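In: For reference, the sequence and a predicted model appear below.
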Amino acid sequence: MKTIVHKADSRGFANHGWLQANHSFSFASYHNPEKVHFGALRVFNDDIIAPKMGFGTHPHDNMEIITIPLKGVLKHKDNMGDEWIPVLPNEVQIMSAGKGVQHSEINGSVDEHLSLFQIWIFPNKQNVEPRYDQKKFAATERKNKLQTLVTSIDEKHEGSLKIHQDAIISRIDLDNKTDFEYKLKSGNHGVYVMTISGKVLINNTVLETRDAVGVSETESFDIKTVEDSSLLFIEVPMNF
C-alpha cells in the first residue's frame, strides 16, 4: 500500500480578505511541484467566503467540478440557464464544464460565512456538452456507513450525481472507537481521504481535522476512529 500524507497545515493558503482559501494541490498563485494532482484529482480547495462575496462570472472547460457546501448557503448562476440556484449543506453540486461554460458563485447570506469544498477532476471525455446538477444527501444515510455522492456517468449506480470520469466520491460519519474498511474499485484506482472533522488512524498514521491521505496500490485499507469523525473519499484513476 502506498500512502501520501497531507497535513492540514502543509496546504497552500491565500488570504484575500473576503476569501480564506486552503489548497491541497497547486492552484492559482500557490505552486508546489510535489502537490500538482493525485491521479485524476486536480484540485481540492477548502474555502471560507465572506457574506455577500464570491466569484464573478468566469470560464471553465474540460473539467469536472464538484462543490460541497459545509456551512452557509452557496448561490450559483451560469450561462446554461441556471439563475442563482441555492446549494446548501448536505447538498452536492456538480458541473461538467466540457466544451466551455461561464458561471458565478457567491455567498448567498448577508451575515454568515460560507464554508465549502471545491473539487476538480480531470474528465475522461473531452469537449462534452456542459451540464449542471445538484442533489441533497441526508446525513442520516452516512451514519457509520458509506454514502455515495458522485459516480461515473457510465455507471448504472442510482442515487448519485454523475461526472465524466471513472471516479467515486463518498462520505461517512463514524462514531468514536469504530473500525471501517474501505475497498477500492480496482488496482488502478487510488483514494484521497479528507478528514472533514475528528481524528482517525489510517495505516498507523494519525489524521486530525482537515488532514488528508492519498492511498493507492491496495485493494482495501482500515480506518480506526479515535473520536467521532467525518470523512470524505475521492476515488480516482491513478494513470494521470
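Out: Yes, it's here. Numbers count the residues shown, from 1 in each chain.
In: C-alpha only now, for contacts and for neighbours.
Out: Will do.
In: gap between Ile153 and Leu161?
Out: Per C-alpha to C-alpha, to the nearest Å, Ile153 is found 8 Å from Leu161.
In: Just want to know which of those two has more residues nearby.
Out: Using other C-alpha atoms under 10 Å as the criterion, Ile153 and Leu161 rank with Leu161 on top: 24 against 15.
In: quick one, what contacts the more buried one?
Out: Leu161 makes contact with 94, 133-135, 149-151, according to C-alpha atoms under 8 Å, 6 or more residues apart in numbering.
In: Equivalent analysis for Thr209, please.
Out: By C-alpha under 8 Å, 6+ apart, the contact set of Thr209 is 8, 195-199.
In: Now it: closest residue in space that isn't a chain neighbour?
Out: Closest residue to Thr209 apart from its sequence neighbours, by C-alpha to C-alpha, 6 or more residues apart in numbering: Ser197 at 4.3 Å.
In: correct me, but Lys77 touches Met95?
Out: No. Lys77 is beyond contact range of Met95, at 11.4 Å (criterion: C-alpha atoms under 8 Å).
In: neighbour-wise, which of the two wins?
Out: Just comparing Lys77 and Met95: by other C-alpha under 10 Å the higher neighbour count belongs to Met95, 22 against 18.
In: which ones are touching that one?
Out: Contacts of Met95 by C-alpha under 8 Å, 6+ apart are 64-66, 130-133, 163.
In: before we go on, here's another structure to hold up against the first:
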Amino acid sequence: MKTVLHKAEDRGYANHGWLQANHSFSFAGFYNPEKVNFGALRVLNDDIIAPKMGFGTHPHDNMEIITIPLKGVLKHRDNMGDAWIPVVPGEVQVMSAGTGVQHSEINGSDSEYLSLFQIWIFPDTQNVAPRYDQKSFDSAARQNQLQTLVTSMNNSHEGSLKVHQDVVLTRIDLDADKNYEYKLKSENHGVYVMNITGETIINSHELNSRDAIGVSETESFNIRAHQDSQLLLIEVPMVF
C-alpha cells in the first residue's frame, strides 16, 4: 500500500476578502511540485464565499468539474442556459466543460457564508459536448455505508451523476468506533480521502478535520472512526 498524507494546515491558502480558499493541490498562486495532482484528480478546493459574492463569468474546457455545497446556497449560471440555478447542501453538481463553457457561481444568500468543495478531474475523452447536471442525495443513506455520488458515463450504477472519467466519488458518515473496509475497483486506481469532520484512522495515520490521505497500490484499506466523522472519497485512475 502506498499513502500520501496531506494535513489541513499544509494546504495552499488564499484570503481574497470575499473568498477564503484552501487548495489541496497546486492552484492559482499556490504551487507545490509534490501537490500537482493525485492521478486524474487535479483540484480539490475548500472555499468559503462571502454573502452576495462569487466568481464572475469565466471559461473552462476539457475538465470534469464537481461541486459539493456544505453550507449555504450556491447559484450557478452558464451559457447553456440563462437562469440562475440554486445548488444547496445535500445536492451535488457536475459539469463537463468539454469543448468550452462559460459560467458564473455566486453565493445566493444576502447574509450567510457559502462553504463548498470544488473538484476538477481530468477527462478520459477530449472535446465532448458541454453538459450540466445536479442531484440531491439523502444524508441518511450514507450513515455507516458508502453513498455513491458520481461515476463514469460507462458505469451502470443507477442514481449517480455521470462524468467522462473512470471515477467513483462517494461519501460516508461513520459513527464513533465504527470501522469500514473500502475496496478499490481496480489495482490501477487510487483513492483520495478527505476527512470533512471528525477523527479517523487510515493505515495508522490519524486524520482530523480537513486532513486528507491518498491511498493506492492496494486492493482495500480500513477506515476507523474515533469520533463521529464525515468523509469524502474520490477514487480515480492513477494513470490516465
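Out: Done, it's in. Here the structure is a predicted model, which is why all the values come from computation and not from measurement.
In: Tell me which two of the contacts of Met95 of structure 1 sit farthest apart.
Out: Pairwise distances across these (C-alpha to C-alpha) peak at 13.6 Å, for the pair Ile66 and Pro130.
In: Which of the two has more residues huddled nearby?
Out: Ile66 (23 against 20).
In: Okay, and that one sits in which element?
Out: Assigned by DSSP states H and E, Ile66 of structure 1 belongs to strand 64-71.
In: Tell me which residues are up against that strand.
Out: If you take C-alpha under 8 Å, 6+ apart as the criterion, strand 64-71 of structure 1 is touched by 87-98, 113-123, 163-164.
In: repeat that for 6 Å
Out: 88-89, 92-96, 114-121 (C-alpha atoms under 6 Å, 6 or more residues apart in numbering).
In: likewise stretch 139-147 of structure 1?
Out: Residues outside stretch 139-147 of structure 1 that contact it (C-alpha under 6 Å, 6+ apart) are 170-174.
In: can we see that at 10 Å?
Out: Here stretch 139-147 of structure 1 makes contact (C-alpha atoms under 10 Å, 6 or more residues apart in numbering) with 89-91, 137-138, 148, 159-160, 169-175, 178-180, 182, 229-233.
In: And the buried ones among those, selectable in ChimeraX?
Out: Selecting only the buried entries of these in ChimeraX, with 16 or more other C-alpha atoms under 10 Å as the criterion:
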select :89,91,137,148,160,169,170,171,172,173,174,175,229,230,231,232,233
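In: what range in structure 2 matches stretch 117-136 of structure 1?
Out: Under TM-score structural alignment, stretch 117-136 of structure 1 corresponds to residues 117-136 of structure 2.
In: Now do Asp46 of structure 1: how many residues are near it, please.
Out: 21.
In: With Tyr31 of structure 2 instead?
Out: Using other C-alpha under 10 Å, Tyr31 of structure 2 has 13 other residues around it.
In: what's the answer for the one 5 residues further on, then?
Out: When counting by other C-alpha under 10 Å, one arrives at 15 neighbours for Val36 of structure 2.
In: now the one 3 residues further on
Out: Gly39 of structure 2 sits with 21 neighbouring residues when counted by other C-alpha under 10 Å.
In: name the element the residue nearest the centre of structure 1 belongs to?
Out: Centrality entry for structure 1: nearest residue to the mean C-alpha point is Ile119, 4.3 Å, by C-alpha atoms, centre = their mean. Element membership for Ile119 of structure 1, per DSSP H and E: strand 114-121.
In: For the very next helix or strand once past that strand, list every residue counted as buried.
Out: Next in sequence after strand 114-121 of structure 1, counting helices and strands by DSSP H and E, comes strand 131-136. Within strand 131-136 of structure 1, the residues that qualify as buried by neighbour count (16+ other C-alpha under 10 Å) are 132, 134-136.
In: Superpose on structure 2 and give me the mean offset of whichever helix or strand comes after strand 131-136 of structure 1.
Out: Next along the chain after strand 131-136 of structure 1, taking DSSP H and E as the criterion, comes strand 147-152. For strand 147-152 of structure 1, the mean deviation from structure 2 after alignment is 0.1 Å (mean C-alpha distance after the TM-score superposition for structure 1).
In: For Phe55 of structure 1, give me its contacts.
Out: Taking C-alpha under 10 Å, 6+ apart, we find Phe55 of structure 1 in contact with 19, 49, 76, 103-107.
In: circling back to that earlier point, got the contact list for the residue nearest to the centre of structure 1?
Out: Contact analysis of Ile119 of structure 1 by C-alpha under 10 Å, 6+ apart lists 41-46, 63-68, 94, 234.
In: any idea how far the residue nearest to Ser109 of structure 2 when sequence neighbours are not counted lies from Asn203 of structure 2?
Out: Nearest residue to Ser109 of structure 2, sequence neighbours excluded (C-alpha to C-alpha, 6+ apart): Pro51, at 5.4 Å. Taking C-alpha to C-alpha as the measure, Pro51 of structure 2 falls 40 Å from Asn203 of structure 2.
In: okay, the two: which has more neighbours?
Out: Counted by other C-alpha under 10 Å, Pro51 of structure 2 and Asn203 do not tie: Pro51 has more neighbours, with 19 against 14.
In: The more buried one reaches Lys75, doesn't it?
Out: No. Pro51 of structure 2 is not in contact with Lys75 according to C-alpha atoms under 10 Å; the separation is 11.6 Å.
In: can you list residues touching both of these two?
Out: Counting by C-alpha under 10 Å, 6+ apart, the shared contacts of Pro51 of structure 2 and Lys75 are 106-109.
In: In strands, which of those appear?
Out: Using DSSP state E, the subset of these located in strands is 106-107.
In: Nearest to Leu207 of structure 2 among the shared contacts of Pro51 and Lys75 of structure 2?
Out: Using C-alpha to C-alpha, the shared contacts of Pro51 and Lys75 of structure 2 come closest to Leu207 of structure 2 at Asn107, 29.5 Å.
In: how close does the closest one get to Met63 of structure 2?
Out: Going from Asn107 of structure 2 to Met63 of structure 2 by C-alpha to C-alpha gives 23 Å.
In: what does Ile196 of structure 2 give?
Out: Relative to Met63 of structure 2, and taking C-alpha to C-alpha, Ile196 of structure 2 is found at 24 Å.
In: Kindly report the same for Gly29 of structure 2.
Out: Noted for Gly29 of structure 2: a distance of 20 Å to Met63 of structure 2, by C-alpha to C-alpha.
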